[in-house]
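In: I'll drop the sequence and a predicted model, then ask my questions.
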Amino acid sequence: MTSTMEDRFHSLSSQNKDLKKDLSQEIQKVQAEVSKNRTELKKLADEVKHVQILATKNKKDIATHEEEIDSLQRKLIYMEDYSRRSNLKLINFELQDKREMKKEILAWFNSSLPQQLVERAIERVHYIGNAKGGVSRPILIRFTSYAIKEQLMSTIRAKPELLKRDARIVQVYQDISRESFEWRKTMKPVTSALRKHNFKYNWGFPIFLKVWKGSTLHTIYSLEEGEQLLKAWNIQLEK
């Protein structure tokens, strides 16, 4: 009986020892796997951190490049508008003799406006664009100097009623680039509010708006800036 119990004890002890050994081996395997996973996780975390650093740098680079592109675009627009600064566009001006465009337009200016222009004040005259809605094609006039053109525009702004020709109202516009034209269209809510509240403004180059409040000059480069400025003056934009 005693021998049987001893044999049973030794058998169980041996099995227990084997189980502990197996368990220890399994634990070691798990620990090795955990250690491996930790190493891989750390490596992955380092890679993620590296990617985040690169992403941050790339965002900064992209922002810098966008600023440079925006600056270059503004310079190009400025150069384009500057090359047109001595030009005017006439709309709804019906020529009687298309072969004598320059002489006919010069004669109309001199008969309509206080100042007298000599023929050499106009460098060239030609049609642009297409006729629309029964209105004749726009006419582009290039003056020999910006000063002459601005003097004419100042007179026209002060006395728009002078712009009549055979019961037609002739429209006179600055010649600007397509980009400036589109930008000015986006600013219509601001300019409408300014006119409604009797604020003086005019357009600057390359693309900004100059607004006077009293003796102070303000510059606006975007619709958002215009909204903020008018809000500060308690003026709401029309929706």
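Out: That came in fine, so what should we check first? Quick caveat: nothing in here was measured; it's all calculated off a predicted structure. Residues are numbered from 1 along each chain as shown.

In: alpha carbons only for contacts and neighbour counts from here, please
Out: OK.

In: helix/strand/coil for Tyr173?
Out: Classification of Tyr173 using DSSP: H, G, I helix; E, B strand; the rest coil returns strand.

In: Now it: closest residue in space, sequence neighbours ignored.
Out: Lys89 (5.1 Å; CA to CA, 6 or more residues apart in numbering).

In: Wait, a strand at that neighbour?
Out: Yes: counting by three-state DSSP, Lys89 falls inside a strand.

In: Let me see the contact set for it.
Out: Pro138, Ile139, Leu140, Ile141, Val172, Tyr173, Gln174, Asp175 (CA atoms under 8 Å, 6 or more residues apart in numbering).

In: dropping in the other structure now:
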Amino acid sequence: MEQDLGPATRQDIRRLQDFIAEELARNTRALTAEVQVIGTRTARLEERAEAFADTCNTLAHHAETLATRVETLEEALEDLSNRSRRNNIRLRGLPESVAPDALDATLTGIMKKLLPALPPARYLIDRIHRTLGARKGQNAPPRDVVARLHYYSTREALLRTARDQQVEYEDGQLLFFQDLAPSTLAKRREWRVVTELLRSHNVRYSWGFPFRILVHKDGRTYSCTHLYRAQDFLHQLGLEVPEAIAQLTPPSSLPRLSRDWSPAGD
């Protein structure tokens, strides 16, 4: 027989209300506990993320400081290398047929022709040799000759004279250059677009040490040390800035981590 269900009494409704309230309270307590656990974990994660950001920013600062110091040391080393080569000349075009033990006498003879007014003692050569490394094949150009002259004034006079007249040896042209550190030569090649622009406008320039380019104009001296600063340098000289220079930007600093969160509970 089916049980005859009558209408719910007030007591039944109260028991149902108590049951629902108890279930809601139990579930609320469970959810509250879970939220508290999640909040605690989130707070710890935020603290760790904050410490991580601070550590990364500190490391970025140290890295930039070290990069600046390394650049300073490299510039000092480059300057020392160039100073040690101050009395050197680099001779290009001297045939390989000139034996190593004949290099001294050969260069001395060339200097006597170019600088006949110098006293004999001023032709003194401290050391002379060809550049290191084997020659690249029989048809390759002869290796350069590097010589250290005892007197700096002789070296300057030789470079100045060779710049103004053509020098030949056995029907071949000889070229005289400063002997510079490889890093300095690489930097000068990077500045070629600027130096070609200066020459096209008949603007005389020179190189300074530590590395910089110098221009004397209208009683003033203009200098620039880095290629990305050449735009302002050319503006000061009243010259149009090439597109290749206008696109250069200063080295960017390392990125820093920011705090894009708020502590738990805020």
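Out: Structure's in. What do you need? What you see is a predicted model; the values in this text were computed from it and never measured.

In: Nearest the geometric middle of structure 1, what residue?
Out: Note on structure 1: the residue nearest the mean C-alpha position is Asp70, at 7.3 Å, using CA atoms, centre = their mean.

In: quick one: that residue and Gly133 of structure 1, what's the gap?
Out: Per CA to CA, to the nearest Å, Asp70 of structure 1 is found 37 Å from Gly133 of structure 1.

In: How many residues are close by the residue mapped onto Thr155 of structure 1 from structure 2?
Out: By TM-score structural alignment, Thr155 of structure 1 lines up with Thr161 in structure 2. Here the number of neighbours of Thr161 of structure 2 (other CA atoms under 10 Å) works out to 16.

In: Thr161 of structure 2: what's it in contact with?
Out: Thr161 of structure 2 neighbours (CA under 8 Å, 6+ apart): Leu114, Leu115.

In: so it, which of the three states?
Out: Applying three-state DSSP: Thr161 of structure 2 is helix.

In: All the helices of the stretch 151-266 of structure 2, in order from the start?
Out: Per DSSP state H, counting those that start in this stretch, the stretch 151-266 of structure 2 carries helices over the ranges 152-164, 182-190, 192-200, 230-236, 243-246.

In: Same list, those, but as a markdown table with distance to Phe211 of structure 2 please.
Out: Listed next are the helices of the stretch 151-266 of structure 2 as a markdown table, based on distance: least, CA to CA, whole Å:
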| stretch | distance to Phe211 of structure 2 |
| --- | --- |
| helix 152-164 | 19 |
| helix 182-190 | 7 |
| helix 192-200 | 14 |
| helix 230-236 | 14 |
| helix 243-246 | 18 |
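
In: Single out the most deeply packed of those.
Out: Each of these was scored by mean neighbour count; the highest is helix 230-236, a mean of 17, by mean count of other CA atoms under 10 Å.

In: elements contacting that helix?
Out: strand 220-224, helix 243-246 (3 or more CA pairs under 8 Å, 6 or more residues apart in numbering; DSSP states H and E).

In: Buried subset of the contacts of Lys89 of structure 1 as a PyMOL selection?
Out: Filtering the contacts of Lys89 of structure 1 down to the buried ones (16 or more other CA atoms under 10 Å) takes a single PyMOL command:
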select buried, resi 138+139+140+141+172+174+175
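
In: circling back: closest to Arg14 of structure 2 out of the helices and strands packed on helix 230-236 of structure 2?
Out: Of all those, helix 243-246 sits nearest to Arg14 of structure 2, with 83.6 Å by CA to CA.

In: rewinding a little: looking at the contacts of Lys89 of structure 1, which is nearest Ser14 of structure 1?
Out: Scanning the contacts of Lys89 of structure 1 for proximity to Ser14 of structure 1, where the rule is CA to CA, the winner is Asp175, at 102.9 Å.

In: May I have the residues that are in contact with the closest one?
Out: Going by CA under 8 Å, 6+ apart, the list of residues near Asp175 of structure 1 reads Asp81, Arg84, Arg85, Asn87, Leu88, Lys89, Leu140.

In: Give me the nearest residue to the fourth one, chain neighbours excluded.
Out: When the adjacent residues along the chain are set aside, Asn87 of structure 1 lies closest to Arg142, with 4.4 Å between them (CA to CA, 6+ apart).

In: And that neighbour, what's its match in structure 2?
Out: Using TM-score structural alignment, Arg142 of structure 1 lines up with Arg148 in structure 2.

In: Please identify which helix or strand holds that match.
Out: Using DSSP states H and E, Arg148 of structure 2 falls within strand 145-149.

In: how big's the offset between that strand and structure 1?
Out: Superposed on structure 1, strand 145-149 of structure 2 shows a mean distance of 0.9 Å to its aligned residues (mean CA distance after the TM-score superposition for structure 1).

In: Stretch 39-50 of structure 2 too?
Out: Averaged out, stretch 39-50 of structure 2 is 1.8 Å away (mean CA distance after the TM-score superposition for structure 1).

In: residues of that stretch that come out buried?
Out: Buried residues in stretch 39-50 of structure 2, counted by 16+ other CA under 10 Å: Ala43, Glu46, Glu50.

In: before we move on, what SS does the first one have?
Out: The one in question is Ala43 of structure 2. Going by three-state DSSP: Ala43 of structure 2 is helix.

In: tell me the secondary structure for Leu118 of structure 2?
Out: Leu118 of structure 2 ends up coil, using three-state DSSP.

In: who's in contact with it?
Out: Lys112.

In: Return the residue of structure 1 aligned against it.
Out: In structure 1, Leu118 of structure 2 lines up with Gln116, judged by TM-score structural alignment.

In: what's the answer for Pro182 of structure 2, then?
Out: In structure 1, Pro182 of structure 2 lands on Arg178 (TM-score structural alignment).

In: Find the nearest non-adjacent residue to Phe176 of structure 2, please.
Out: Spatial nearest neighbour of Phe176 of structure 2, excluding adjacent residues (CA to CA, 6+ apart): Leu91 at 4.8 Å.

In: For the one you found, grab the count of nearby residues.
Out: Around Leu91 of structure 2 there are 19 residues (other CA under 10 Å).

In: show me what contacts it?
Out: Contacts of Leu91 of structure 2 by CA under 8 Å, 6+ apart are Asp144, Val145, Val146, Ala147, Leu174, Leu175, Phe176, Phe177.
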